[in-house]
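> My questions concern the predicted model and sequence given below.
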Amino acid sequence: MLVNAYGAHAGDQPLEPLQITRRAPGAHDVQIDIAFCGICHSDLHQVRAEWHGTQFPCVPGHEIVGRVAAVGAHVHGFRPGDVVGIGCIVDSCKHCADCEDGLENYCDGMIGTYNFPTPDAPGWTLGGYSQQIVVHERYVLRIRHPEEQLAAVAPLLCAGITTYSPLRHWKVGPGKKVGVVGIGGLGHMGIKLAHALGAHVVAFTTSDSKREAARQLGADDVVVSRNAEEMAAHAKSFDLILNTVAAPHDLDAFLVLLKRDGGMTLVGAPATPHTSPNVFNLIMKRRTLAGSMIGGIAETQEMLDFCAEHGIVADIELVRADQINESYERMLKGDVKYRFVIDNATLAG
């Protein structure tokens, strides 16, 4: 069936209205009418062909919230009218060790919500900047937030799980001191989640003007990373530092803040590599430098349930479909607190 969408026909062209084809639901499929879709920084990189392998037309969007419109004959966990979400994953091999462990995000056969190979037309997945999507039931998530929060739930499907997964993996909770580097789309979720998990949270920013905003998000302390004295005051004290910055910067400045056996995990994806850290900053205190990528389906559902229980959503600005290109430009300037979300009802014209 044909549905309205917003996408680009080339990396140097703006996004514009277009129509795409969605398959009819198969036996294990869920058809979803999309209400809201978050705008992720990776959408911009992909649609502008700044990352290798973009196929056009490209319809981005992997932070999807909507309602079930129809289900396949063998679907038993969902029914029409249910409020559901789709994140970054719409398929995987289902049988490798990663999939069996519920870590589909690390499956070599993972299929992302857009720009990944699929038998459906046009041969690659098309994302949530559209009126509707059809997904295998395994990758559909249940949303338990109240109706008035649904738009602000959308960024949890990427920004939320990207920060929640490492916090859970490194067992963040009461008695732990956690640093969050960067107060943006990812960082603001990292602060909220680490605070809700019971950790002592320190936010790192390059801007003194963000101190109060970080505290309102749940930070117990705020450090301006350009201030050497403020940084030195936290030397060798962190259990975990969650680094959300998507630009190359000095990793050693944060590694030295880790206590013995502390770790820093990177979740921001810069366009060019970081310079290598000084290995002595790792080996002298048995510190670790790691990375983390989104989360599996089970963990994403756990995150959504945790956020519903604690009343956690993203801080958003709701935009119309015809404001997507403007939102991209504002996002590049950091002119958003902290995520844009599309009202997909505006795709109808």
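Noted; the coordinates are in hand.

> contacts and neighbour counts: CA atoms only from here.
Fine.

> any idea where the strands of the stretch 1-150 of the chain begin and end?
2-7, 16-21, 29-39, 64-71, 83-86, 89-91, 111-112, 132-136, 141-142 (DSSP state E, counting those that start in this stretch).

> Tell me which of the ones you listed approaches Leu255 most closely.
For Leu255, the closest of the strands of the stretch 1-150 of the chain is strand 29-39, at 30.8 Å, according to C-alpha to C-alpha.

> what's in contact with that closest one?
Contacts with strand 29-39, where a contact means C-alpha atoms under 8 Å, 6 or more residues apart in numbering, come from 25, 61-72, 75, 78, 84, 128-137, 140, 150-151, 154-155, 339-345.

> Endpoints of stretch 340-347, how far apart?
16 Å (C-alpha to C-alpha, to the nearest Å).

> Could you pull out the buried residues of that stretch?
The neighbour-count check on stretch 340-347 (16 or more other C-alpha atoms under 10 Å) flags 340-344, 346-347 as buried.

> can you check stretch 254-270 too?
Applying 16+ other C-alpha under 10 Å to stretch 254-270 flags 254-260, 262-269 as buried.

> Okay, one more to line up with it:
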Amino acid sequence: MTTHTTVSAYAAPSPKAPLEKTTIPRRELGEFDVLIDIKFAGICHSDIHQARAEWGEGTFPMVPGHEIAGLVAATGPGVTRYAVGDRVGVGCFVDSCRECDNCRAGLEQYCTGELGMVGTYNGVGRDGEPTYGGYSTHLVVDENYAVRIPESLPLDAAAPLLCAGITLFSPLNHWGAGPGKKVAVVGLGGLGHVGVKIAHAMGAEVTVLSQSLRKQEDGLRLGADHFHATSDPATFQQLAGTFDLIVNTVSAELDLNAYLGLLRTDGTLVQIGAPENPAPVAAFALIGGRKSLAGSMIGGIAETQAMLDFCAEHGITADIELIRADQINEAYTRVVASDVRYRFVIDTATI
């Protein structure tokens, strides 16, 4: 039997129930584990989807949180990557099989082994126990699934990079956003606002495609060169055949055929938002221009570290609103209403 310690956390006791203060078990340090004293935890929209069982059934009580920043408080005897006091982060997963082709290639997020990618929360670890996320004071994780947060990045504003940052960096990196490339980011929310900063830093010409012009000033401040309202049909005529790459961050159901029309020959539309229902895509929207419709999900450990180093080099963090733990439920309501600029981060000292 694994021995464990108890720590304070905020959990959803059942689907759709408000989160409340509780205690949860954390495993004792294994040989290659680090104990992280969590300082900050970002609130991602996927936390809300899972706590409300909107993506299928979940395991309850559920402690969300996969944008975790903190300090190493203790290390197992075999740990070589980190020492006590190091600034570290944990993103969307805490383990994987380590043996499949994807794991060996540093694509742990696409693990095809029996264990699969083990979610930081609402997952099942190799010990058969449920995983609990970052809305808590401490986390125990294998050293190979933590990343180093560079000194120049403040921990609170760096926390959302562990999900929002890598979710945008990975496709921008994979599809070659850079000088001479025209990139569009659909949606200027928690994901999109970081994507604009990263694409701009990579040297691409960046356009924000947002429902209205309400956030235009913000978009331009964050590094966008252009800003267009998708509620205006003229936008789709004006920008037809423009982009090399479009990254769609929204989970709303959009007319993907209309967005495919904005791609130039050989362009790619990458879906990272996850709408509930399948979207109809016309073959002719792809055939007439050798266009691609693709998907992307977070990034592997090595790429997440590369993203943090890139963000440190370019001074990129998320725009955050720091909250106390007792404001989590109110924050959930505001995220669903798109009333945050642009990411809530919990000060875990208040748990």
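Everything's here; your move. As the structure is a computational prediction, the values presented were derived from the model and not from experiment.

> Tell me how the two chains score on TM-score.
Superposed pair, TM-score by TM-score structural alignment, normalised by the length of the first structure: 0.97. Supporting alignment: 344 aligned residues with a C-alpha RMSD of 1.1 Å.

> Pick out whichever of the buried residues of stretch 254-270 of the first structure sits closest to Gly182 of the first structure.
Using C-alpha to C-alpha, these come closest to Gly182 of the first structure at Gly268, 9.5 Å.

> Specify the local secondary structure of the counterpart of the closest one in the second structure.
When the second structure is aligned by TM-score structural alignment, Gly268 of the first structure is paired with Gly273. At Gly273 of the second structure, secondary structure determined by DSSP: H, G, I helix; E, B strand; the rest coil is coil.

> try the one 3 residues further on
Local secondary structure at Glu276 of the second structure is given as coil here, using three-state DSSP.

> picking up where we left off before, mark which of the buried residues of stretch 254-270 of the first structure are part of helices, please.
Mapping these onto helices (DSSP state H) picks out 254-255.

> returning to what we had before: who are the contact partners of the match of Gly268 of the first structure?
Taking C-alpha under 8 Å, 6+ apart, one finds 248-252 in contact with Gly273 of the second structure.

> what's the answer for Gly182 of the first structure, then?
Counted by C-alpha under 8 Å, 6+ apart, Gly182 of the first structure has contacts 188, 203-206, 243-245.

> counterpart of Val72 of the second structure in the first structure?
Residue pairing (TM-score structural alignment): Val72 of the second structure is matched to Val68 of the first structure.

> What number of residues are in the vicinity of that match?
Neighbour count of Val68 of the first structure, defined by other C-alpha atoms under 10 Å: 23.

> what's the spacing between it and Asp29 of the first structure?
Distance of Val68 of the first structure to Asp29 of the first structure, given as C-alpha to C-alpha: 11 Å.

> If any of the contacts of strand 29-39 of the first structure are buried, give me the ChimeraX selection for them.
Selection of the buried residues among the contacts of strand 29-39 of the first structure in ChimeraX, burial being defined by 16+ other C-alpha under 10 Å:
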select :25,61,62,63,64,65,66,67,68,69,70,71,72,75,78,84,128,129,130,131,132,133,134,135,136,137,140,150,151,154,155,339,340,341,342,343,344
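
> nearest spatial neighbour of the corresponding residue of the second structure for Cys307 of the first structure, skipping sequence neighbours?
Matched across to the second structure, Cys307 of the first structure falls on Cys311, judged by TM-score structural alignment. Distance criterion C-alpha to C-alpha, 6 or more residues apart in numbering; nearest residue to Cys311 of the second structure, sequence neighbours excluded, is Thr317 at 6.9 Å.

> JSON lines please, covering the strands of the stretch 1-150 of the first structure and showing distance to Gly184 of the first structure.
Output for the strands of the stretch 1-150 of the first structure, formatted as JSON lines (distance: least, C-alpha to C-alpha, whole Å):
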{"stretch": "strand 2-7", "distance to Gly184 of the first structure": "25"}
{"stretch": "strand 16-21", "distance to Gly184 of the first structure": "27"}
{"stretch": "strand 29-39", "distance to Gly184 of the first structure": "13"}
{"stretch": "strand 64-71", "distance to Gly184 of the first structure": "20"}
{"stretch": "strand 83-86", "distance to Gly184 of the first structure": "22"}
{"stretch": "strand 89-91", "distance to Gly184 of the first structure": "23"}
{"stretch": "strand 111-112", "distance to Gly184 of the first structure": "23"}
{"stretch": "strand 132-136", "distance to Gly184 of the first structure": "28"}
{"stretch": "strand 141-142", "distance to Gly184 of the first structure": "25"}
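
> mind checking which of the ones you listed is nearest Asn105 of the first structure?
For these, proximity to Asn105 of the first structure was assessed by C-alpha to C-alpha; strand 89-91 is nearest, at 7.2 Å.

> ok, the counterpart of Ile48 of the second structure in the first structure - contacts?
Aligned by TM-score structural alignment, Ile48 of the second structure pairs with Leu44 of the first structure. When contacts are counted by C-alpha under 8 Å, 6+ apart, Leu44 of the first structure touches Tyr328.

> Just want to check the distance between Leu44 of the first structure and Ala269 of the first structure.
Counting by C-alpha to C-alpha, the gap from Leu44 of the first structure to Ala269 of the first structure is 13 Å.

> hey, where'd the strands end up in the stretch 151-300 of the first structure?
177-181, 200-205, 221-224, 238-243, 258-266, 288-291.

> would JSON lines of these with distance to Asp101 of the first structure be doable?
Output for the strands of the stretch 151-300 of the first structure, formatted as JSON lines (distance: least, C-alpha to C-alpha, whole Å):
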{"stretch": "strand 177-181", "distance to Asp101 of the first structure": "27"}
{"stretch": "strand 200-205", "distance to Asp101 of the first structure": "30"}
{"stretch": "strand 221-224", "distance to Asp101 of the first structure": "36"}
{"stretch": "strand 238-243", "distance to Asp101 of the first structure": "24"}
{"stretch": "strand 258-266", "distance to Asp101 of the first structure": "21"}
{"stretch": "strand 288-291", "distance to Asp101 of the first structure": "18"}
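
> hmm, back to that, just the buried subset of the contacts of Gly182 of the first structure, please.
188, 203-205, 243-245.

> How about Tyr338 of the first structure: what's its closest non-neighbour residue?
Tyr338 of the first structure sits nearest to Gly185 (C-alpha to C-alpha, 6+ apart), 5.0 Å away.
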